[in-house]
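Trainee: prediction below, plus the sequence it came from.
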Amino acid sequence: MTVVQIFVLCLLVIGLPIGLWAMRWLWLLMQSEQRLAAGTAAIDTRGADELPTQRSWLGWWLFQAGFRKPNAVALFLMATVLSTLLAVLFAYAIYQSQVITVLEMVLRAIPGNVGEVFLPIAWLSPVAAIFVLAALPAVIVRGRRRKRITAIEQDLPLTLDLLATLAEAGLSFDAALDRVLETQRQQRPLTQDFRLFRLEILTGRGRVDALQRLNRYVNVPWFGIFISALIHAEQVGSGLAATLRAQADDLRGRRRERALAMAMAVPVKLLFPLITCFLPGIMIASLGPIIFQIVQVLDQFTRSAFGG
């Protein structure tokens, strides 16, 4: 047996028990998620597919990323298992083909045995592909979560300004929120979370409890400060309009400071592409002719000194 066949055999022997254990763990997690979802009644039939019930950490992670269907956890686990199996088959196909052998021959053909340093990387590249493809569903969910946070941070200042203006005009927080939600697009993440908050208020949940749950749904630092201020105003009975206006001004100042910090960080971020991309070309263009002339002078000197 060749080294590649032995390595593939070891991979299958070690990976089969690990895969079975992982499938068993995923199955138990799916069962616990279903039991938690079945143990809690639906809050409202209009939003039964979106209102969160008791969830595991994976269910909350998917919920905060925007995957809010009841079968989101099951679909995510199925996608993870499927991508893992496809990754294992892809790695096995690479090992069975001649790609690794050809790459090994190319690396060994490099003069000075320099290519032998990269041989372990060539041998382990299919294993790395397994981990990358297996983590693809988690990467997609993480990217979706980042986009959702960005959209919430973009919509929050305008929403706070509108709420503060309507509160100063004499409307209550619920009436002002209803007016704001009527003007916002339903696909925006902040609008969806506020609608969940309104559904929970309509079902009889306490305002402070609903605000705390809303903060957990969004899980954004700037939004958490706003929710803390609302809870404090609700508990001490302070004016809502003044609280909203102060939060709007504070958030506007935070965005300004963040924009200034990002602008000041641009020169530092430009150092890496400048050093790796532009500086070598500048050095070659400026010092290349000088080095070429020095090499020519040294070549003529050596020929004149040792030629005779």
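Mentor: Looks like it came in fine.
Trainee: drop to CA atoms for contacts and neighbour counts, all remaining ones
Mentor: Will do.
Trainee: same for the strand or helix carrying residue 142, what does it pack against?
Mentor: Residue 142 is located in helix 136-168, with elements delineated by DSSP states H and E. When contacts are defined as 3 or more C-alpha pairs under 8 Å, 6 or more residues apart in numbering; DSSP states H and E, helix 136-168 sits against helix 72-96, helix 173-183, helix 189-202, helix 240-269.
Trainee: now for the ones you listed, which one comes closest to residue 285?
Mentor: Closest to residue 285 of these is helix 240-269 (C-alpha to C-alpha; 24.0 Å).
Trainee: please name the nearest non-neighbouring residue to the residue positioned nearest the centre of the chain.
Mentor: The chain has residue 142 as the residue nearest its centroid, 2.9 Å off, counting by C-alpha atoms, centre = their mean. Of all residues not flanking residue 142 in the chain, residue 65 sits nearest, at 7.2 Å (C-alpha to C-alpha, 6 or more residues apart in numbering).
Trainee: and the helices and strands packed on helix 136-168, which is most packed in?
Mentor: helix 189-202 (a mean of 19; mean count of other C-alpha atoms under 10 Å).
Trainee: give me the angle between that helix and helix 173-183.
Mentor: Counting by axes from the mean of the first three to the mean of the last three C-alpha atoms, to 10 degrees, helix 189-202 points 140 degrees away from the direction of helix 173-183.
Trainee: how many neighbours does residue 102 have?
Mentor: Using other C-alpha atoms under 10 Å, residue 102 has 11 neighbouring residues.
Trainee: quick one: what helix or strand has it in it?
Mentor: helix 99-108.
Trainee: below is an additional structure, to be compared with the one above:
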Amino acid sequence: MDNLNTLILIAAGCVAIALPLLAFAFTARPGVARQQTLRNLNRGIRASAAVDGPELTGGGLIALARSLTPIAAIRWLDTLLSRAGRPAAWPLERVIVAKLVLTASGIGAGFLLAATSPGPRMFVLAIASATIAWATPELLLYSRGQERRQKIQEQLPDSMDQLTIAVEAGLGFEAALAHVARQTTGPLSEELIRTLQDIQVGRPRQVAYADLAERTQVQDLGRFVRAINQAETNGISIARVLSTQSREMRIKRRQRAEEKAMQIPVKVIFPLILFILPVLFIVVLGPAVINMIAAFS
């Protein structure tokens, strides 16, 4: 009985500590100086395109979360944030604090479950709840990154057509990139703006293009970046490379559409077997079965 009361008190303490930490995680902001620096760096572009580095700044709670989170986990979270477009409302500090708070809440809920109904099953459930709470930020960021990657994949062929037209009209490659970024909206435009900013602050063009492919994780965009870098290295006409890449991307888009169309019959089979065919059997064979039961009874 004493052990049960102790577990309940520990779980209640974890929940009591986690609730104010969760409130802080949703309301805290980076330092005033850092906010001003970010506003200066990102002046003239949308807030969702802001660049947030992996350095952690803040008060004692952020320092505590930083000390309890492994370095590899922080780097992985920073990578996921980069692929998710670095949402302005969720800087790296807030994600790390939220991860700590969710884990504490999961552990507290697990202790409560184990205390109310002791047993191996509840112990496993407590561990599972803590694990799910620990992995929730990564899952959300990964899902956001996948959605963003899909949007970039859909926007890429049309943007490539605009880029080809701009270069063939006489603009330089970087000027054409800036033109496409201004005339379009969405994650691809934000990534192009960031790449141009990297070039403007002195980053080598090939490195900036390679970082673009690394951030987006889109195969077609990575293939395009490699073709552009090889064209600049070997002195090949950029307009010819763009025309070839644009044609290939249109062909790949049509192939992806045909592939999805071919997958529809396979995906329809399972709902058809599980939900539609049983209802048809009941409607068609139900009266006959009822008559047979009445006749033999």
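Mentor: Sure thing, it's come through. Source: prediction; values computed, not measured.
Trainee: please state their TM-score.
Mentor: After superposition, the two chains reach a TM-score of 0.71 (TM-score structural alignment, normalised by the length of structure 2), with 247 aligned residues with a C-alpha RMSD of 3.6 Å.
Trainee: if we can go back for a sec, check which residues of the helix holding residue 102 of structure 1 are buried.
Mentor: 100, 104, 107-108 (16 or more other C-alpha atoms under 10 Å).
Trainee: and what of stretch 6-21 of structure 2?
Mentor: 7-12, 14-15, 18, 21.
Trainee: for those residues, work out which two are farthest apart.
Mentor: The two members of those with the most space between them (C-alpha to C-alpha) are 7 and 21, at 21.2 Å.
Trainee: that older thread, closest one to residue 287 of structure 1 out of the buried residues of helix 99-108 of structure 1, please.
Mentor: Taking C-alpha to C-alpha as the measure, residue 287 of structure 1 sits nearest to residue 107 out of these, at 31.8 Å.
Trainee: how near is the closest one to residue 202 of structure 1?
Mentor: With the distance defined as C-alpha to C-alpha, to the nearest Å, residue 107 of structure 1 ends up 68 Å from residue 202 of structure 1.
Trainee: what's the answer for residue 189 of structure 1, then?
Mentor: Per C-alpha to C-alpha, residue 189 of structure 1 is found 20 Å from residue 202 of structure 1.
Trainee: got it, and residue 296 of structure 1?
Mentor: Taking C-alpha to C-alpha, one finds residue 296 of structure 1 at 87 Å from residue 202 of structure 1.
Trainee: cool, residue 37 of structure 1 as well?
Mentor: Counting by C-alpha to C-alpha - residue 37 of structure 1 and residue 202 of structure 1 are separated by 21 Å.
Trainee: surely residue 246 of structure 2 touches residue 165?
Mentor: No: taking contacts as C-alpha atoms under 8 Å, residue 246 of structure 2 lies outside contact range of residue 165: 10.3 Å.
Trainee: helices or strands up against the biggest helix by length in structure 1?
Mentor: What stands out as the longest helix in structure 1, according to DSSP state H, is helix 3-38. Counting contacts by 3+ C-alpha pairs under 8 Å, 6+ apart, helix 3-38 of structure 1 packs against helix 72-96.
Trainee: got the contact list for residue 103 of structure 2?
Mentor: Listed by C-alpha atoms under 8 Å, 6 or more residues apart in numbering, the contact set of residue 103 of structure 2 reads 130-131, 133-134.
Trainee: okay if I get those residues as CSV plus distance to residue 287 of structure 2?
Mentor: Below are the contacts of residue 103 of structure 2 laid out as CSV (distance: C-alpha to C-alpha, whole Å):
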residue, distance to residue 287 of structure 2
130, 53
131, 52
133, 52
134, 55
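Trainee: what strand or helix carries the equivalent of residue 227 of structure 1 over in structure 2?
Mentor: Residue 227 of structure 1 maps onto residue 225 in structure 2, with residues paired by TM-score structural alignment. Residue 225 of structure 2 belongs to helix 219-234 when elements are defined using DSSP H and E.
Trainee: next, the mean deviation of that helix compared to structure 1.
Mentor: Once the two models are superposed, helix 219-234 of structure 2 sits on average 1.0 Å from its counterpart in structure 1 (mean C-alpha distance after the TM-score superposition for structure 1).
Trainee: can you give me the neighbour number for residue 14 of structure 1?
Mentor: By other C-alpha under 10 Å, the burial measure for residue 14 of structure 1, its neighbour count, is 11.
Trainee: apologies, that question was intended for residue 74 of structure 2.
Mentor: 19.
Trainee: cool, the one 5 residues further on as well?
Mentor: In terms of burial, residue 79 of structure 2 registers 18 neighbours under the definition other C-alpha under 10 Å.
Trainee: measure it to residue 103 of structure 2 for me?
Mentor: Distance from residue 79 of structure 2 to residue 103 of structure 2, by C-alpha to C-alpha: 21 Å.
Trainee: one more: residue 87 of structure 2?
Mentor: 22 Å.
Trainee: picking up where we left off before, host element of the nearest residue to the match of residue 227 of structure 1 once chain neighbours are set aside?
Mentor: Sequence neighbours aside, residue 209 is the residue nearest to residue 225 of structure 2 in space, at 6.0 Å (criterion: C-alpha to C-alpha, 6+ apart). Following DSSP H and E, one finds residue 209 of structure 2 within helix 205-216.
Trainee: next, count neighbours for residue 116 of structure 2.
Mentor: When neighbours are counted by other C-alpha under 10 Å, residue 116 of structure 2 registers 14.
Trainee: and for residue 125 of structure 2?
Mentor: Residue 125 of structure 2 has 17 neighbouring residues, counting by other C-alpha under 10 Å.
Trainee: which helix or strand contains it?
Mentor: Residue-wise, residue 125 of structure 2 maps onto helix 120-168 under DSSP H and E.
Trainee: ok, average deviation of that helix from structure 1?
Mentor: Looks like 2.6 Å for helix 120-168 of structure 2 (mean C-alpha distance after the TM-score superposition for structure 1).
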